[in-house]
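Trainee: Generate coordinates for the sequence data below:
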Amino acid sequence: MILAHLPFGAAMIIILSVGGSMVNPGKPDQAYISSLSQIFKNSPHSFGIVVGGGKLAREYAEGERKKGKGEFWADLAAIRATKENAGLFLSHLRGICCLNICDDFIQAHDALQKHRIVLMGGTIPGITTDADAALLAECIGAKRLVNVSNVDGIYDKNPAAHKDAKKFGTLSFEKLVSLAQVQDTRHAGGHFIFDMLACKLIARSKIESHFVSGKNLEDVKNAIEGTRHNGTVVR
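Mentor: Predicted structure coming up:
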């Protein structure tokens, strides 16, 4: 059942996919987490926040590979890292956030009936937290998703490797899928703009999606509100 009402008089339910590198680039960035949390506190909206694993997930996954374990076990280790990163928000959102890190989409759906904010990490091996965020958006019927990462939008090629990379201001769902097609390696802790499954999910449900740099908090706020920002809008 899609959520029939919004708790606490919230205007919308917004889904965020927050890159793990933003909150834990090597050690937890409590100042950044506090600043991002303040945006959520000051907003009238409800939030489903899915947090990635970043460097910690890559380290955990590689640790499993060094033990001779396969990608399933690397994924499980990476999921553990995502939940640890999600837990970093709890002390900053006390009083308005469900105090349990939700393990699945139905649990998050139900928690949003009682709380203005719910937190998730990864769910099952084989999919990224971007796909988890897209699935959560579908589960609760959210109309807007915001991807917060260390990249300031979607480019036609990797901007870190190509100085002539072009950033898109707006994209169709179809174009996003075609761009993701060459970047989805399915390796735990890999670098995606937004993996293929996530792209197809937001496309089939026509979920307006905003891609912004987490370093620009004004852009994050504007993306949440659906107003103009310096990133990329997919619709």
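Trainee: hey, let's count contacts and neighbours off CA atoms from now on
Mentor: Fine.
Trainee: now for the helix or strand harbouring residue 175, which elements pack on it?
Mentor: Under the assignment given by DSSP states H and E, the secondary-structure element containing residue 175 is helix 173-180. Contact partners of helix 173-180 among helices and strands, from 3 or more C-alpha pairs under 8 Å, 6 or more residues apart in numbering; DSSP states H and E: helix 196-204.
Trainee: For the helix it packs on, buried residues please.
Mentor: 196, 197, 198, 199, 200, 201, 202, 203 (16 or more other C-alpha atoms under 10 Å).
Trainee: another one to check against the first:
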Amino acid sequence: MTDNSGKSSYNRVLLKISGEALMGDQGYGLHPPTVARIASEVQSVHELGVEVCMVIGGGNIFRGLQGSAQGMERTTADYMGMLATVMNALAMQSALEALKIHTRVITAIRMDEVAEPYIRRRAVRHLEKKRVIIFAAGTGNPYFTTDTAATLRASEMSCEAIFKGTKVDGVYDMDPAKHPEAKRYDKVTYDEVLAKHLGVMDASAIALARDNGLPIIVFSLDEPGGFRGILAGEGTYTIVQEK
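Mentor: Here you go, the predicted structure:
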């Protein structure tokens, strides 16, 4: 994914990570050393000259679906989940700014004292100025996941790919943690992901990516240097795209 000069062939990408990725070995909340490590991964890609935006889930703090399952009204639970993503975004902003990277948190729900509201043209301008953007509060609507928010924002920002950082190094035909014989795909189509229920992202996100021709690259966020390595044409990953 690099040209002969060693520079990434991607100019603008979106990194999607789960809230659980920020927990480290804890069972809940934020683990500051883990947040700092992920920030350093983003820094290494930023140094390549790649424009980076991010979407971070909120599952380490609150999941709307879990709250709904416990009897909470779904819309209220989803809004609580959106607020959890804002907390994670602010933590990541702090870690990135500690590395001297200009960062903006942009939320789909107005909270002017802590973050900017989402205005597409302003967000694009931040990227052009080489600032890292963290999109928070999902789409601003209940019933939509942060996966769908990531695909929506990546499309609006004209990103060339979504990089989804997970605990495994790609997409497998079954859970590799439970099934050692699981096989990893190098490439898989959007329709195969949907038909085989491969769990890359939810169906709405996959369909939106397919309709906009937006590749999804699934890689291990636990591998040091993995994000930059893939942009440098190295490492192990699965790419989801049309044939």
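Trainee: Mind telling me what element the residue of structure 2 most remote from its centre is part of?
Mentor: Among the C-alpha atoms of structure 2, the one farthest from their average position, using C-alpha atoms, centre = their mean, is that of residue 71, at 28.7 Å. No secondary structure element spans residue 71 of structure 2, as it lies outside all helices and strands (assigned by DSSP H and E).
Trainee: ok, it to residue 64 of structure 2 distance?
Mentor: Computed with C-alpha to C-alpha, to the nearest Å, the distance linking residue 71 of structure 2 and residue 64 of structure 2 is 11 Å.
Trainee: Same question for residue 236 of structure 2.
Mentor: For residue 236 of structure 2, the distance to residue 64 of structure 2 (C-alpha to C-alpha) stands at 32 Å.
Trainee: Check residue 36 of structure 2 too.
Mentor: As for residue 36 of structure 2, its distance to residue 64 of structure 2 is 26 Å (criterion: C-alpha to C-alpha).
Trainee: Alignment lookup: residue 35 of structure 2 to structure 1.
Mentor: With TM-score structural alignment defining the correspondence, residue 35 of structure 2 maps onto residue 33 in structure 1.
Trainee: contacting residues for its match?
Mentor: Under the criterion of C-alpha atoms under 8 Å, 6 or more residues apart in numbering, the contact partners of residue 33 of structure 1 comprise 23, 88, 89, 92.
Trainee: repeat that with 7 Å
Mentor: 23, 89 (C-alpha atoms under 7 Å, 6 or more residues apart in numbering).
Trainee: That one in helix, strand or coil?
Mentor: helix (DSSP: H, G, I helix; E, B strand; the rest coil).
Trainee: List the contacts of the alignment partner in structure 1 of residue 53 of structure 2.
Mentor: When the structures are aligned by TM-score structural alignment, the residue of structure 1 matched to residue 53 of structure 2 is residue 48. Under the criterion of C-alpha under 7 Å, 6+ apart, the neighbours of residue 48 of structure 1 are 14, 15, 16, 117, 118, 119.
Trainee: Quick check: residue 48 of structure 1 is in a strand.
Mentor: Yes - when three-state DSSP is applied, residue 48 of structure 1 is found to be in a strand.
Trainee: mind checking how far it is from residue 208 of structure 1?
Mentor: 15 Å.
Trainee: Repeat that for residue 194 of structure 1.
Mentor: Taking C-alpha to C-alpha, one finds residue 194 of structure 1 at 14 Å from residue 208 of structure 1.
Trainee: Neighbour count: the two, which is higher?
Mentor: Taking other C-alpha atoms under 10 Å, residue 194 of structure 1 and residue 208 do not tie; residue 194 has more neighbours (24 against 18).
Trainee: just so I have it, where are all the helices in structure 2?
Mentor: If you assign secondary structure with DSSP state H, the helices in structure 2 sit at 32-46, 64-69, 74-98, 120-128, 146-156, 190-195, 203-211, 226-231.
Trainee: could I get those helices as a markdown table with distance to residue 184 of structure 2?
Mentor: A markdown table is the format used below for those (distance: least, C-alpha to C-alpha, whole Å):
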| stretch | distance to residue 184 of structure 2 |
| --- | --- |
| helix 32-46 | 24 |
| helix 64-69 | 29 |
| helix 74-98 | 30 |
| helix 120-128 | 33 |
| helix 146-156 | 21 |
| helix 190-195 | 13 |
| helix 203-211 | 19 |
| helix 226-231 | 16 |
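Trainee: and those helices, which is most packed in?
Mentor: Taking mean count of other C-alpha atoms under 10 Å as the contact definition, the stretch among the helices of structure 2 with the greatest mean neighbour count is helix 146-156, which reaches a mean of 23.
Trainee: Which part of structure 1 matches that helix?
Mentor: Equivalent residues of helix 146-156 of structure 2 are located at 129-139 in structure 1, counting by TM-score structural alignment.
Trainee: check the fit of the matching stretch onto structure 2 and give the mean distance.
Mentor: Using mean C-alpha distance after the TM-score superposition for structure 1, stretch 129-139 of structure 1 ends up 0.9 Å from its aligned counterpart in structure 2, as a mean over the superposed pairs.
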